[in-house]
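A.B. asks: Got a predicted structure plus its sequence, pasted below:
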Amino acid sequence: MFPLPRRLAAIVLAVLIPLAGSSPAAASSFAWTASWTASPQRPSASFAPNWSEQGFANQTIRQVVRAGAGGELTRVRLSNAYGSTPLKVAGATVARTASGAAIRRESLRHLTAKGARAFTIAPGRELATDAVPLRLAALESVTVTLYLMATTGPATFHAQALATSYRAAGDHRSDAGATAFTQTSQSWYYLSGVDVAGGPSRRDGVVAFGDSITDGAGSSADANNRYPDQLAERLAAAGRPRAVLNQGIAGNRMTVDSAWFGDKAVDRFRRDVLGQPNVGTVIIQLGINDIGISEVAAAPPFPILAPYPDVSAEQVVAGHRELIRAARAKGLRVIGATLTPIKGSAYHTGRSEAKRDAINAWIRTSGAYDAVVDLDRALASPDDPDRLAPAYDSGDHLHPSDAGYQAMAAAVDLADLR
C-alpha cells in the first residue's frame, strides 16, 4: 500500500478520530507504539519531598516528557496501580511544550476516555485515553495536564523523574501560560505512558529495564541525559529514530519487593516491559541493589531500604534467567548489561565485589543473552577497574555523571537492537 499524502492523511484522521472516541473497537484498530514511559510506584516519602502521599484535591498537575517515536496520533496512559480508591480525572489535555510549564496554544487537545472528558480509573488499573490528532516528532517535548477536582488520596507516581512537574490550584488544564503553576516537584504523577500511531509501524521499540542507573540518578535535571535518552539521540542521529523506553526505578531489586523502590523486577517485568506496545528489544541492567543493600543495611540512612536479606549472586542470576525466558516467550530480543563499578561507594565490600564479578562473568560468558553491553568496562577507571572513571562519576562512586550516561549509551551496539 502506498502512503497517503500528508493533506489526505489529515482528512482521513479527522474522520477516524471521532469514531475512535465513541467505539472501543475503532480505537483498538490503531497500531499504537509506546513513545515514552515511566514505571509506576507506590506513594512514598522517597529520598526527596514529593506530593504522592498527600495526593491532590482541586488542583492541576502539568508534566513534561520527551517523545521517543513520532506519529500523527497521540494518546496518554494513566495509572492508578497503587491507588486505594477510584481516581476521578475531571479533565485532561495534551499539547506540545513551549518552555517550562507553558504550552503551544495551537496544539492543545482535550483528552477523553470513551468520548467523555471526565473519567474514572479503578484502583489497580491503567487507562489509555482516546486518540487525538496531535502530531509529534521523535525527541519532541510534550506536556500532559491533569485536572483533579475530587480528593484523590495517595497518588501512584514515579519518584525520581529528574524532570520538573508543575502544580496549580484550581482548573488550569487549558492554560497556555505558566503563571498559575507556582509549585514544582521532581516526580511524575499518574502518568505512565504516551503512545503514538500513524507513523512507521515497526516492532522496534527498545525498553531499558533497570534500577537507578537506568532511571538516571546523578544526571542533570530537565536535561534528558539519562542513558536511554542519549541512546535515543544516537539512534535519531543515525537516521533510525525510535523509542527507547525508560523503565528504571531507583533502588529497584531483582529479587526483593520494596515499598519505596518498586515491586521486584521479576514481578514488574510483565507490566513494564511485556505490556508496552510495539517493543522489539529489552536491555536488562539489574542486580547491584540486591548485592549492595545486603552490605549496608545497618548503616544510616539505609534501614529505610528494608527488607534487606542477604542476596547471593546465584539468586540474581536466577532472576536474569527468569526475565530472559519471559522476554523470549513474547518474541523480544534480550540484551544483558553488566553491573557497573561500585568501589568507593557505600555498597562496596570484598563480598559485594565478589558477587558483582560473578554476575558479570555470567552475563558475559553464559550465552544466555542474545547480546551483551559491557557497561562495567565502558565506565571503569583505567587505573582501577573496580571504580568508576572520575569523569564518569557523579560524585557518590555509584551513579554515573552525564558523561557517564553518554558513555553507557555509546557502549550499546546499534546493530544489536531489533
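C.D. replies: Looks like it came in fine. Residues are numbered from 1 along each chain as shown.
A.B. asks: C-alpha only now, for contacts and for neighbours.
C.D. replies: OK.
A.B. asks: Distance-wise, check Ala150 relative to Gly115.
C.D. replies: Noted for Ala150: a distance of 20 Å to Gly115, by Cα to Cα, to the nearest Å.
A.B. asks: brain fart, Arg66
C.D. replies: Distance from Arg66 to Gly115, by Cα to Cα: 26 Å.
A.B. asks: Got another one to weigh against that:
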Amino acid sequence: MTTKTFALALPLAALVAATAASPAPAAHPAPWHSAWNASQQAPAHTTWYPNWSEGGFDNHSVRQTIRVGAEGSELRVRLSNAFGTTPLRLTGATVARSAGGAAVQPDTVRPLRFKGSGAATVPTGGELSSDPVALPVRAFEQLTVTFYFQGATGPATFHNVAMTTSYRATGDHLGDPAADAFSEAGFSWYYLAGVDVKNLRPGGPGGGRGAVVAFGDSLTDGYGATPGADRRYPDELAERLASQGRPRTVLNAGIGGNKVLGDSECFGESALARFRRDALGRPDVATVVVLEGTNDIVMPDGPADHCTTPSPEVTAAEIIAGHRQLIREARTRGVRVIGATIPPYHGFEHWTERGEKVRKAVNEWIRTSGAYDGVADFDRVLAAPVDPAHPEAVAIKQEYAFGDRIHLNDAGYRAMAEAVDLNSL
C-alpha cells in the first residue's frame, strides 16, 4: 500500500540459473543451503518510497547489507536479472562482514568471481551464482555485498521493502572498507537474490530439516519494524527455532503490497504468479508459511493509482480459490504448507465492513477447512475488541500496532513468530 493507503505500502522509504555449482563428489555430497533470500520485483516508480530501480546504475558502486540465517565455511551470492530487458553487465563484486552502515571489516573483504572471472553477465530474465567464497559465516551475522557497474545497467530488478539501508557511490569502491564514498542512501535491495552456504555443521544454526519460506505481503516483509534491526516476523521465527534447539533457515519471500489474485506495477506479481519461483524455487525448501490476502481485501476500498489499479472487489471464495491453488502447487513439489490467518485492520483509514466480512470468512476457512497442513493463527494472537459491547469488531492490540493500524511494530512481529507452532513446521 501507499503510505496513506495500503497494508503493503512502503512509505519510506522456475528460476533460470546462468551458472551452477560444480558437482559434488557422489559419495560425500556437500550441497548448498539457502541462508538468505529476497523476492524480486520489476522496476517501479513509487512517489512515497523513492528508489533507484527505474534509473538503474551507471559508474556506481552499490553496497547492500543482509543478515544470513545459516552458518557455513563457504558462501556464494546469487544475482537476479529477472525483470531486466537486456543482459546485466556486472563489472565486479565483493562480499564482507558488515562494520555497520556502509562500512565493512577490512580483513574480511573477498572478491566475488563467476567461473573464475571478476566480471559477469546475467542473462535477460536470468539468475547467476558466484563461485564459492572462503568466508566463514555464522547464523544471524550481517554481510555486506557490493556491486560495481561501470556502464549503464538500465532499469534494475530489485526488492522494494528492504527495511534496511543500502548505499550508492560514484565510481569503483568495491574494496573500500570505509563508508565515506557512499553518500547516497536508499531502502531497497538491487539485483541481490540470495546467499547460500556450504559445509553446515550438523545441528548448527540453520542446519535443520530444510528451509522454511515465509511467503506473503508487507506483514512478512516487516513494514513497521525498526529499520535495520532485523525484527521482521521471519527473523524472529528463525531466532526462536534456534533458541529451541531446532535450527532452520527462514527465508523471507514477502513483497509489500502483494496480492493473491492480481499483479501490480509496484507491488509485484500476484502470489499465484510468483509462488513457484519465490516459495518453491530453492531446492532445500521443506515448508512454506502463506500469509496473503490483506491487499486483495483492502485495496479496492482505497484511492486508485498506477500502483493499485486494477483492484476489483473480490469475494472470500475467490481468495480461498487462490489459496487452494498455492496449496496444490506446494503439494506437487512435496513441500509442507502452513496457512496463516489475516490480522485485523480496524482503525486503518480504509477499513470497511465489506472488507471485514471477507477477512473473517477467509480466516474461518483457513482455520477449519483442513486444506492446509497446519495453521498459524496470527489473527487470534494479535486481535483485541474495539468495543467490549461489540466483540465482533476487532483491531490489532495497541501494544502490537504500528501507527497506521494495519502493520505491526517489533512486539507485534515477535508475537507473530511466537504464534507459529514449531511442530507444524
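C.D. replies: Good, I have the coordinates. If you're wondering where the values come from, they're calculated on a predicted model, not measured in any experiment.
A.B. asks: what's the TM between chain one and chain two?
C.D. replies: Overlay of the two chains. TM-score (TM-score structural alignment, normalised by the length of structure 1): 0.91; 394 aligned residues with a Cα RMSD of 1.8 Å.
A.B. asks: more crowded one of Ala150 and Gly115 of structure 1?
C.D. replies: The neighbour count for Ala150 of structure 1 versus Gly115, taken as other Cα atoms under 10 Å, is higher for Gly115 (18 against 14).
A.B. asks: can you pull the contacts of the spatially most central residue of structure 1?
C.D. replies: The centroid of structure 1 falls nearest to Ala38 when counting by Cα atoms, centre = their mean (2.9 Å). By Cα atoms under 8 Å, 6 or more residues apart in numbering, Ala38 of structure 1 lies in contact with 158, 191-193, 245-248.
A.B. asks: Tell me the one among the residues you listed nearest to Val273 of structure 1.
C.D. replies: The nearest member of the contacts of Ala38 of structure 1 to Val273 of structure 1, counting by Cα to Cα, is Gln247 at 7.6 Å.
A.B. asks: What is the neighbour count of the residue nearest to Pro132 of structure 2 when sequence neighbours are not counted?
C.D. replies: The shortest distance from Pro132 of structure 2 to any non-neighbouring residue, by Cα to Cα, 6 or more residues apart in numbering, is to Arg76 (5.1 Å). For Arg76 of structure 2, the neighbour count with other Cα under 10 Å is 23.
A.B. asks: Next: Ile11 of structure 1.
C.D. replies: Neighbours of Ile11 of structure 1 (other Cα under 10 Å): 10.
A.B. asks: Okay, and it sits in which element?
C.D. replies: helix 6-22 (DSSP states H and E).
A.B. asks: what's the spacing between that helix and its chain's center?
C.D. replies: 29 Å (Cα atoms, centre = their mean, to the nearest Å).
A.B. asks: What are the boundaries of the helices in the stretch 151-300 of structure 2?
C.D. replies: Using DSSP state H, counting those that start in this stretch, the helices found in the stretch 151-300 of structure 2 span residues 218-221, 233-243, 271-278, 294-298.
A.B. asks: Indicate which one of those helices is closest to Ala304 of structure 2.
C.D. replies: That would be helix 294-298 among the helices of the stretch 151-300 of structure 2, by Cα to Cα, at 11.6 Å.
A.B. asks: To what extent does that closest one diverge from structure 1 after superposition?
C.D. replies: Here the mean offset of helix 294-298 of structure 2 against structure 1 after fitting is 0.8 Å, by mean Cα distance after the TM-score superposition for structure 1.
A.B. asks: now the helix or strand just after that helix, how far from the chain's geometric center?
C.D. replies: As assigned by DSSP H and E, the chain's next helix or strand after helix 294-298 of structure 2 is helix 316-332. How far helix 316-332 of structure 2 lies from its chain's middle: 20 Å, per Cα atoms, centre = their mean.
A.B. asks: next one: stretch 272-285 of structure 2
C.D. replies: 12 Å.
A.B. asks: Equivalent analysis for stretch 131-151 of structure 1, please.
C.D. replies: That offset, for stretch 131-151 of structure 1, works out to 16 Å (Cα atoms, centre = their mean).
A.B. asks: May I see the buried residues of it?
C.D. replies: Residues 131-139, 141-149 are the ones in stretch 131-151 of structure 1 that count as buried (16 or more other Cα atoms under 10 Å).
A.B. asks: repeat for stretch 115-130 of structure 2
C.D. replies: Here stretch 115-130 of structure 2 shows 119-130 as buried, counting by 16+ other Cα under 10 Å.
A.B. asks: do you know how far Asn37 of structure 2 is from Gly374 of structure 2?
C.D. replies: 23 Å.
A.B. asks: next one: Met416 of structure 2
C.D. replies: 15 Å.
A.B. asks: more neighbours, those two?
C.D. replies: Each of Met416 of structure 2 and Gly374 has its neighbours counted (other Cα under 10 Å); Met416 has more, 27 against 20.
A.B. asks: Now do the contacts for the counterpart of that one in structure 1.
C.D. replies: Counting by TM-score structural alignment, Met416 of structure 2 lines up with Met408 in structure 1. If you count contacts by Cα under 8 Å, 6+ apart, Met408 of structure 1 has them with 227, 375, 378-379.
A.B. asks: go on, Asn409 of structure 2?
C.D. replies: Residues in contact with Asn409 of structure 2 (Cα under 8 Å, 6+ apart) are 224-226, 400-402.
A.B. asks: Show me what Tyr308 of structure 1 aligns to in structure 2.
C.D. replies: Using TM-score structural alignment, Tyr308 of structure 1 lines up with Ser311 in structure 2.
A.B. asks: Could you report the separation of that match from Thr226 of structure 2?
C.D. replies: From Ser311 of structure 2 over to Thr226 of structure 2 (counting by Cα to Cα), the distance is 30 Å.
A.B. asks: Which one of the two is surrounded by more residues?
C.D. replies: Neighbour tally, Ser311 of structure 2 and Thr226, criterion other Cα under 10 Å: the higher count belongs to Ser311, 22 against 14.
A.B. asks: Thanks a lot, see you next time.
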